[in-house]
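>>> Give the three-dimensional model of this entry:
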Amino acid sequence: MDAQPQPDAPIILHSLGSHEQWRAWLHQIQSCAVAYNIWDNINPDHPVPFLEEPKTPAFTTQGDTAWKEDRDREYHSILCNRLMLQYDEYAKQQRSKEHLFDLICSTVEMSLQTAYFDPEMTFIEWIPRLKDALWVDDHSEKKQARERYHEALEPMQSPQHWNAWLAEYNEAASLAKLYGVPEVLQIHALMKDFASAVANVAPTWAATFLETGRFEPLMSRKEMARRFREHMKVQCHLDSGKSRAGASSTADDGAASRGNKRNASSATDNAPPAKKNKRRNAPPNSSRQASSNKRQRGHKPANAGERCPACGERHGIKGCYYIHKELAPRWWKPKKSTQSLIELRSKNDTSFQTLLREEGKSVST
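Below you'll find the model as predicted:
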């Protein structure tokens, strides 16, 4: 039995009814016009005239005497071929204009068409009229795009929602680039801002990228986001594996502990009566318990599993040599990448600045 053909997915078009929809609608019209190769002809800033319908050249009126020579026949053939090529280009452009006309009429609300679509005007003149009617201000649109971009650069506090954070950042950065926001057009400033925003959840990646990655000649925002995405996929996979292993070991330890208790209880019940009484009446060995407790406390490291919010190492911020340099021994040497990352965060990360103030350290400005 032959498989039924699947219907094509419906094309979602952006309609135009208010100034909030102007940018998406204009981008849609521009994309179609570029595909039809007529965007230069309808660009509101500097339009190029459309092709005019080619006219048939005037031939001689001397009748058959004009075609007696081969030179005249060759010249006529060249004119006809050129006329056919010109008319093909003209007809193709006319079809593109018709398609774009249908697209504009199908996406603009009827109230706007009734008020601003003059039949005596060309549809090319409709676009600037729509822009003026909707009170579209390029300066305010650029300002909103810049504000959204800076909101998307808020430091990531938890790695759980890194994918949603990165998607919002990419969308905000693309919109800011479309409006020509300077912070996005300067690639080195953009990469510094991005590394500072992700330093809380990926300090090693941010430090390495600032030291080496951002100086690569072919580095771009798309490549930077791709590398960060791959890093977070691996990191989250490793973290989930550690959590499962920890839960499994905890369950095994609990089962072993319960088994030891059951074995000890059964051994006590099976012991002779004299030994049972001796165990019950024997005083607790306080010195042995104290030494056992000391050994247990000694085996458990301080701040187990906790990472320093400044350098990312396994210690608290109270003992971080990068923050409290007066505690550092003589042999200790700071890493340049970690030091530069801490300096960058102290200038741009507000939460990190608050943490430094709590530790009694000055904030770089």
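>>> rest of the way, CA atoms for contacts and neighbours
Will do.
>>> if I look at S196, how far off is I187?
14 Å (C-alpha to C-alpha, to the nearest Å).
>>> which of those two has more neighbours?
S196 (26 against 15; other C-alpha atoms under 10 Å).
>>> buried ones in the helix or strand containing that one?
For S196, the element it lies in under DSSP states H and E is helix 187-198. Within helix 187-198, the residues that count as buried by 16 or more other C-alpha atoms under 10 Å are 188, 190-198.
>>> To compare against the first, here's the next sequence to fold:
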Amino acid sequence: MSNTENIEKDPNLGLRTSDYYFDLPQELIAQDPMEKRDECRLLTVNKNTGKIKHQIFSEIIDYLKPGDCLVLNNTRVIPARLLGEKEDTKAAVEILLLKRREADVWETLVKPGKKLRPGARASFGGGILKAEILDVVEDGNRLVKFYYDGIWEEVLDRLGEMPLPPYITHKLQDKNMYQTVYAKYDGSAAAPTAGLHFTNDLLRRIEDKGVDLAYVTLHVGLGTFRPVKVDNVLEHHMHTEWYQVTDEAAEKINRAKKNGHRVICVGTTSCRTIESAAGEDGTIEASSGDTSIFIYPGYKFKLMDCLITNFHLPESTLVMLVSALAGRDNVLNAYKEAIKEKYRFFSFGDACFFTDDEI
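Predicted coordinates:
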């Protein structure tokens, strides 16, 4: 049965975007990362009953059992925000890298759009990096060709800034604080933020407990932060992101399921990766490609049993995904409790664990 059929037969699942609204005080939006990653707060929620427990993130290990498989997204955020000037007028411009199309051609977001039409040229770092607008594509994005001497990654690391979400207004003092400790493959315009809470020591202790760590890759696009602009959830069009599941990751996930253990995703990006690659029989094979999977109530999970995630924006596709796992009422009640207890929200905020454990 498809999502659409499920929702049409049970309208209480949440068909309207407004069903996912909650009022969030501005002061609860975290502006800076925690100094010690695993000392943030953890709201543990039984996904079936909605029962809640207040904890510290490092206590997540107490819920992980030998044989479980923890799935983590090892994408690495690139310093994708370039600030420069238009070559002819010297007016300030901004280019945000979204997706590499070929060697030195990127799909980007630009500001101001009216001044950066095809043929326009921009300069960054006093001419170290130059750019030419080639074309306007979907959603007003620009194809941009870059010119430079040397190695692209070194130029970008020197000139680029981390593309923090628009709700973060503080300047990031250390670029590494917007990377997971296991970040490996360059390509994201945003961090898989649920993973920011893990330390190398915590991951080592989790492995020592007999939990398998399966690393997958999904390069997070800025579509993650785009609001849902339609009232009917079914009419929303998801952005496309590139993912990869290796043979090793597939083997670990399949072993956990075969032996009756749980697959626990770290973040919505890990969830979307394995659910995109999963077969209808509940197994997963090594694969890569583009996914625009949209998970909302009515979706039947093929692989994921539990989810570690941050607190998400009202009316966002991410709140809808979590509601597909734990039920809209349980999720919104948990968020209501988090707001009451002044948890920190969004990318640098606290964490939530939706589990089937007794609480």
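>>> What would you report as the TM-score here?
With the length set by TM-score structural alignment, normalised by the length of the second structure, the two chains reach a TM-score of 0.21; 133 aligned residues with a C-alpha RMSD of 7.0 Å.
>>> thinking again about what came up before, pick the one among the buried residues of helix 187-198 of the first structure closest to S96 of the first structure.
Distance to S96 of the first structure, by C-alpha to C-alpha, is smallest for L190 among those, at 39.0 Å.
>>> Next up, the contacts around the nearest residue to the closest one once chain neighbours are set aside.
For L190 of the first structure, ignoring the flanking residues on the chain, the nearest one in space by C-alpha to C-alpha, 6 or more residues apart in numbering is V184 at 5.6 Å. Applying C-alpha atoms under 8 Å, 6 or more residues apart in numbering, one finds that V184 of the first structure lies in contact with 173, 176-177, 190.
>>> a helix runs through R255 of the second structure, doesn't it?
Yes: looking at R255 of the second structure with DSSP: H, G, I helix; E, B strand; the rest coil, it is inside a helix.
>>> Count the residues that sit near it.
Neighbour tally, R255 of the second structure, other C-alpha under 10 Å: 19.
>>> what helix or strand is Y215 of the second structure on?
Using DSSP H and E, Y215 of the second structure falls in strand 212-218.
>>> Against which helices or strands is the following helix or strand past that strand packed?
On the C-terminal side of strand 212-218 of the second structure, the closest following helix or strand by DSSP H and E is strand 241-245. For strand 241-245 of the second structure, the elements it packs on are strand 212-218, helix 268-277, strand 287-291, judged by 3 or more C-alpha pairs under 8 Å, 6 or more residues apart in numbering; DSSP states H and E.
>>> possible to save the ones you listed as JSON lines with distance to I133 of the second structure?
Shown next, in JSON lines, are those (distance: least, C-alpha to C-alpha, whole Å):
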{"stretch": "strand 212-218", "distance to I133 of the second structure": "27"}
{"stretch": "helix 268-277", "distance to I133 of the second structure": "31"}
{"stretch": "strand 287-291", "distance to I133 of the second structure": "25"}
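>>> mind checking which of these is nearest C352 of the second structure?
Here helix 268-277 is closest among those (C-alpha to C-alpha), at 11.7 Å.
>>> what helices or strands is that closest one leaning on?
Counting by 3+ C-alpha pairs under 8 Å, 6+ apart, helix 268-277 of the second structure packs on strand 69-73, strand 212-218, strand 241-245, strand 287-291, strand 306-310.
>>> Please spell out which residues along it are buried.
In helix 268-277 of the second structure, counting by 16+ other C-alpha under 10 Å, buried: 268-277.
>>> I'd like to know which of those residues is nearest to L321 of the second structure.
Distances from L321 of the second structure to those, taken by C-alpha to C-alpha, are shortest for T268, at 7.5 Å.
>>> Now do the helix or strand harbouring K233 of the first structure and helix 187-198, the angle between them.
K233 of the first structure belongs to helix 221-270 when elements are defined using DSSP H and E. Here helix 221-270 of the first structure points in a direction 20 degrees away from that of helix 187-198 (axes from the mean of the first three to the mean of the last three C-alpha atoms, to 10 degrees).
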